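# Make a model of this:
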Amino acid sequence: MHFYFVYILKCSDNSFYTGITNNLEKRLNEHQSGKNRNSYTFKRRPVICQFHQEFNDVIQAIYFEKKIKGWTKSKKEALINKDFDLLKILSECRNATHYKYNGI
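Okay, here's the model as predicted:
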C-alpha cells in the first residue's frame, strides 16, 4: 500500500508552502537542500515542516492539498496549531464585517 502526505512548510520569510509527496522525508530533504532552484522554497530556506497528514488515497491527498493552498495564512496556522474551533470560525467568516460580528 502506498501512502501520500500533504505537508505545510514554514519558510524563513514566515510564509507557508503546501505540498504533496509519497516520501515525506525525501521531499523535506529536497526542500532543505535546494534541489530545485526554481522552487518557491529555494530562496526561503531553511524550511521547517509544521504539519503533515497521511493519506492512503492519492485523490483525497490531492483534494486536501488543493484545499489548503486556497486557505489564508490564518487558517493554515489554525490547522498547524490544531485549533479546530478557530479553524471553523475562520472557515465561516471571511472578514470582520461578516454578519456574525456585527454589534460586537
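# contacts, neighbours, all on C-alpha from now
OK.
# show me the contacts for residue 91.
Residues near residue 91 by C-alpha atoms under 8 Å, 6 or more residues apart in numbering: residue 75.
# one more to put side by side:
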Amino acid sequence: MLTVCWFLYLVRTADNALYTGITTDVGRRFLEHQTGKGAKALRGKGELSLAFSAPVGERSLALKMEYRIKQLTKRQKERLVAGDGSFEALYESLQTPPVKRD
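Modelled structure (predicted):
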C-alpha cells in the first residue's frame, strides 16, 4: 500500500497574519488559496505568500501538529517560520510515545 506524505504549511497574508494548514500537495493547495478556492479564512486577504512548509508524514501526525501550531502565539509562529528549531522540537515531542504510568 502506498503511503501518502502529509505536509504542514503556513501562509502569510497581506496584513502579516499567519494561516496554518495541512495538505498532501503544498503547491496545489497554495494555488487554491491564491485563487480563492482554498480556506474561506484566506479569501479577500490580499496577496498571500507561503511562509513555511515541512513534511510531517502521516495524516494523524499532521493533524496533531496543525492543532498544536494553531495554539501558538503569533510570536511563537514567527520563530517557527524563522527556523529557530521549535518545529523540530514539536515534531519530536509528538513522535515520542506517551509515558506509561503505573
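# Could I get the full set of helices for structure 2?
In structure 2, the helices defined using DSSP state H lie at 26-34, 59-70, 74-82, 86-95.
# now for those, which one comes closest to residue 4 of structure 2?
Closest to residue 4 of structure 2 of those is helix 59-70 (C-alpha to C-alpha; 8.2 Å).
# Mind reading off the mean deviation between the closest one and structure 1?
Comparison of helix 59-70 of structure 2 with structure 1 after fitting gives an average deviation of 0.5 Å (mean C-alpha distance after the TM-score superposition for structure 1).
# For that helix, which helices and strands make contact with it?
Judged by 3 or more C-alpha pairs under 8 Å, 6 or more residues apart in numbering; DSSP states H and E, the packing partners of helix 59-70 of structure 2 are strand 6-12, strand 18-23, helix 86-95.
# Tabulate those in CSV, adding columns for mean neighbour count.
Output for those, formatted as CSV (neighbours: other C-alpha atoms under 10 Å):
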stretch, mean neighbour count
strand 6-12, 22
strand 18-23, 20
helix 86-95, 13
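# Redo these as JSON lines? Include distance to residue 52 of structure 2.
As requested, the helices and strands packed on helix 59-70 of structure 2 are arranged in JSON lines below (distance: least, C-alpha to C-alpha, whole Å):
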{"stretch": "strand 6-12", "distance to residue 52 of structure 2": "5"}
{"stretch": "strand 18-23", "distance to residue 52 of structure 2": "9"}
{"stretch": "helix 86-95", "distance to residue 52 of structure 2": "10"}
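# of those, which approaches residue 58 of structure 2 most closely?
Taking C-alpha to C-alpha, strand 6-12 is the member of the helices and strands packed on helix 59-70 of structure 2 nearest to residue 58 of structure 2, at 5.8 Å.
# Taking their axis directions, that closest one and helix 59-70 sit at what angle?
Angle of strand 6-12 of structure 2 versus helix 59-70, following axes from the mean of the first three to the mean of the last three C-alpha atoms, to 10 degrees, is 20 degrees.
# Could you point out the residues of structure 1 onto which strand 6-12 of structure 2 aligns?
On the basis of TM-score structural alignment, strand 6-12 of structure 2 is assigned to residues 4-10 in structure 1.
# and that stretch, how far from the chain's centre?
6 Å (C-alpha atoms, centre = their mean, to the nearest Å).
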